[in-house]
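Provide a 3D model corresponding to the input given below.
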Amino acid sequence: MVDGRELLVAVSARRKRLGLTVERDGTLTLRAPVSCEAARAETFVRQSRAWIESKLRLRDRHRPAHPVREFRDGESFRYLGREYRLLLVDVGGTPVRLVAGRLRMDKAVAAEPRRARRELIAWYRNAGLRWSNGRLQPWAARMEVTEPAVTVRDVGNRWGTYRPGEGEAGQMALHWAVFQLPAHLVDYVIAHELAHIRVSGHGPDYWTLLKRAIPECEARKEELDDLGRRLWLGQAAEQG
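Below you'll find the predicted structure:
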């Protein structure tokens, strides 16, 4: 807690500088090197007050508008930027499938919103993992890093994470919801996390590296911020 403002603190041996991140839910994360003293960290947060307030004002102007789904026939869902209509079928078998331009869901599954939510998220996870495994190698080669292991799951308030030391080249996790975005924005999230293999945090060196791989990375970040607040994140209408 600094001046009445609560922060999460993440300490890393890989960091050399202090850094602040405003998460999607408005929480603040202070990232610090192991050797950083508490007094230095508090001073850094106080000196960043104007930056924090500007980021929070920007967030207030772009409040999330995540939709709620009812899993009804004809409801739309996005995958890699394209819109697909839900078609309820009565054939059993695989709970959710993408066939001939329609996202097909078993009627028995759709009748139970919690189960429908679970099965549709599982579909995004499986489809997203297959797609991202095909994209990872070209991006890793472009950024001159070793491919990390990849999982697709709910990673909370981030679109992706990278953790070193889990396997030969670390572990990347992508949020299942990002696969609703157009492919070029999913590529941006992948490249964003790959850059952390070489540079921790989001300082100048990090953005220099990312900009070499994606010269228009700032524009893509703005597009992600805009579209991301309107993605379906799993909210389901209550039955009844």
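
hey, let's count contacts and neighbours off CA atoms from now on
OK.

tell me what the top strand by length along the chain is packed against?
Criterion DSSP state E: the longest strand present in the chain is strand 82-89. Counting contacts by 3 or more C-alpha pairs under 8 Å, 6 or more residues apart in numbering; DSSP states H and E, strand 82-89 is packed against strand 76-79, strand 102-106, helix 107-110.

And the residue nearest the centre of this protein?
Trp159 (0.8 Å; C-alpha atoms, centre = their mean).

Could you find the closest non-adjacent residue to that one?
His175 (5.1 Å; C-alpha to C-alpha, 6 or more residues apart in numbering).

What count of nearby residues applies to that neighbour?
22 (other C-alpha atoms under 10 Å).

and the helix ranked longest in the chain, how far out from the chain's middle?
What stands out as the longest helix in the chain, according to DSSP state H, is helix 113-143. Offset of helix 113-143 from its chain centre (C-alpha atoms, centre = their mean, to the nearest Å): 12 Å.

Give me the buried positions along it.
Residues of helix 113-143 classed as buried: 113-114, 116-117, 119-125, 127-129, 132, 136, 139-140, 143 (neighbour count, 16 or more other C-alpha atoms under 10 Å).

Quick one: list the elements packing against it.
strand 96-99, helix 107-110, strand 149-153, helix 183-195.

please redo it, this time with the cut-off set to 10 Å
Helix 113-143 is packed against strand 76-79, strand 96-99, strand 102-106, helix 107-110, strand 149-153, strand 171-175, helix 183-195, helix 204-213, with contacts defined by 3 or more C-alpha pairs under 10 Å, 6 or more residues apart in numbering; DSSP states H and E.

To check against the first, give me the structure of this:
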Amino acid sequence: MPWQAELPFFSVKPPAADETPRTIALGDRIVPYVLRRARRRTIGLSIDHRGLRVGAPSRASLREVESLILRHGEWVVQKLDEWRSRRRPEPLAIVDGVRLPLLGSPLEVRLAVGANRAVWSAQPALTLCLRDPADAARVLEKTLRERARELFLERLRHYAAQLGVALPPLALSAARTRWGSCSLKSGIRLNWRLIHFPLHVIDYVVAHELAHLREMNHSPRFWSIVGQLYPDYKAVRDELKTLAAQCPQF
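Got it, this is the predicted structure:
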């Protein structure tokens, strides 16, 4: 039975009578999916925020359906992980005493009255002096961006020296689904929210983007360069996918 890749669905529709929830084992994962039988000629797989959905002709057997899913199991797992990483947690209210991660460790944020500025202390803790409590999120982001730029430049210098390249220009981004990018023209962009993650995760992203100065692709040669800069990159790459789903938003 031929298969057909489909674009993800973006609108939530009420369950149809011919939709059946099922599960299938893909490697060591049990993956739920919804099987929808309809008047169609091919079996199609689609993945969106609801998970895996399979459209199949009424005459297709379950064996044919699951055989196709198994053949494309690696693709299914990869796309499910990508969707999981896009899910954004509920916005974090920046109130007195709130905690959020800084370099993987809890950071307590205190609010005080004063000119809009931030004061770091050793715990670590951060006091935001505010004219208006409504400015808390804006002042916090500005403060964390400054800390991120300082640290990212330090790590770029470290790994650029290892790679034997000049320090590229750095810009901070707030992209929803990308942690970094590299351009031979404009340099490297790193997502400022990486500052929430442990240093070894930041180092992996920095090494990854710097490696693109040698190879602007994801070929075996590219990953070899990443491995020279950061040998344990495979484990950290998987860790980053998990952390992405937990990254605070405010």
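
how far away is the equivalent of Tyr124 of structure 1 over in structure 2 from Ala137 of structure 2?
Structural alignment (TM-score structural alignment) places Tyr124 of structure 1 against Leu144 in structure 2. Using C-alpha to C-alpha, to the nearest Å, one gets 10 Å for the distance from Leu144 of structure 2 to Ala137 of structure 2.

next one: Asn191 of structure 2
With C-alpha to C-alpha as the criterion, Asn191 of structure 2 and Ala137 of structure 2 are 17 Å apart.

ok so, going back, is it true that the residue nearest to the centre of structure 1 touches Asp187?
No - if you go by C-alpha atoms under 10 Å, Trp159 of structure 1 and Asp187 don't touch, sitting 11.7 Å apart.

and for these two, which residues touch both?
Val178 (C-alpha atoms under 10 Å, 6 or more residues apart in numbering).

Neighbours of Asp60 of structure 1, how many?
Asp60 of structure 1 has 11 nearby residues by other C-alpha under 10 Å.

Kindly report the same for the one 4 residues further on.
Around Pro64 of structure 1 there are 17 other residues, counting by other C-alpha under 10 Å.

How is it assigned, secondary-structure-wise?
Assigned with DSSP: H, G, I helix; E, B strand; the rest coil, Pro64 of structure 1 falls in the coil class.

quick one on the thing from earlier: I'd like the helices and strands packed on helix 113-143 of structure 1 as TSV, with distance to Lys221 of structure 1 appended.
As requested, those are exported to TSV (distance: least, C-alpha to C-alpha, whole Å):
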stretch	distance to Lys221 of structure 1
strand 76-79	19
strand 96-99	29
strand 102-106	29
helix 107-110	35
strand 149-153	20
strand 171-175	16
helix 183-195	8
helix 204-213	11
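
Can you say which of these is nearest to Gly19 of structure 1?
helix 204-213 (11.1 Å; C-alpha to C-alpha).

Onto which residues of structure 2 does that closest one map?
So in structure 2, the equivalent range for helix 204-213 of structure 1 is 220-229, judged by TM-score structural alignment.

Now which residue in structure 1 aligns to Gln162 of structure 2?
In structure 1, Gln162 of structure 2 lands on Arg142 (TM-score structural alignment).

ok, now which ones touch its match?
Going by C-alpha under 10 Å, 6+ apart, Arg142 of structure 1 touches 191, 212-214.

so which two of these are the farthest from each other?
So for those, where distance means C-alpha to C-alpha, the most widely separated pair is Ala191 and Arg212, at 10.7 Å.

out of the two, which sits in the more crowded spot?
Ala191 (21 against 12).

Am I right that that one is in contact with Trp139?
Yes - counting by C-alpha under 10 Å, Ala191 of structure 1 does reach Trp139; the two are 6.5 Å apart.

Mutual contacts of the two, please.
Ala213.

Burial check on the alignment partner in structure 1 of Leu100 of structure 2, number of neighbours?
Here Leu100 of structure 2 is matched to Phe77 in structure 1, going by TM-score structural alignment. Close neighbours of Phe77 of structure 1, defined as other C-alpha under 10 Å, add up to 19.

tell me the contacts of Phe77 of structure 1?
Taking C-alpha under 10 Å, 6+ apart, one finds 69, 71, 83-86, 102-103, 120, 180, 231-232 in contact with Phe77 of structure 1.

if you set the cut-off to 8 Å instead, what comes out?
Neighbouring residues of Phe77 of structure 1 by C-alpha atoms under 8 Å, 6 or more residues apart in numbering: 83-86, 103, 180.

and what of Leu243 of structure 2?
So Leu243 of structure 2 contacts Phe197 (C-alpha under 8 Å, 6+ apart).

likewise Gly165 of structure 1?
By C-alpha under 8 Å, 6+ apart, the contact set of Gly165 of structure 1 is Gln171.

And it, what's its match in structure 2?
So Gly165 of structure 1 corresponds to Lys185, using TM-score structural alignment.

pretty sure its match is in a helix, no?
No - applying three-state DSSP, one finds Lys185 of structure 2 to be coil, outside a helix.

From Gly114 of structure 2, how far out is it?
In this view, Lys185 of structure 2 and Gly114 of structure 2 are 42 Å apart by C-alpha to C-alpha.

Arg221 of structure 2 too?
From Arg221 of structure 2 across to Gly114 of structure 2, the span is 53 Å (C-alpha to C-alpha).

go on, Arg176 of structure 2?
32 Å.
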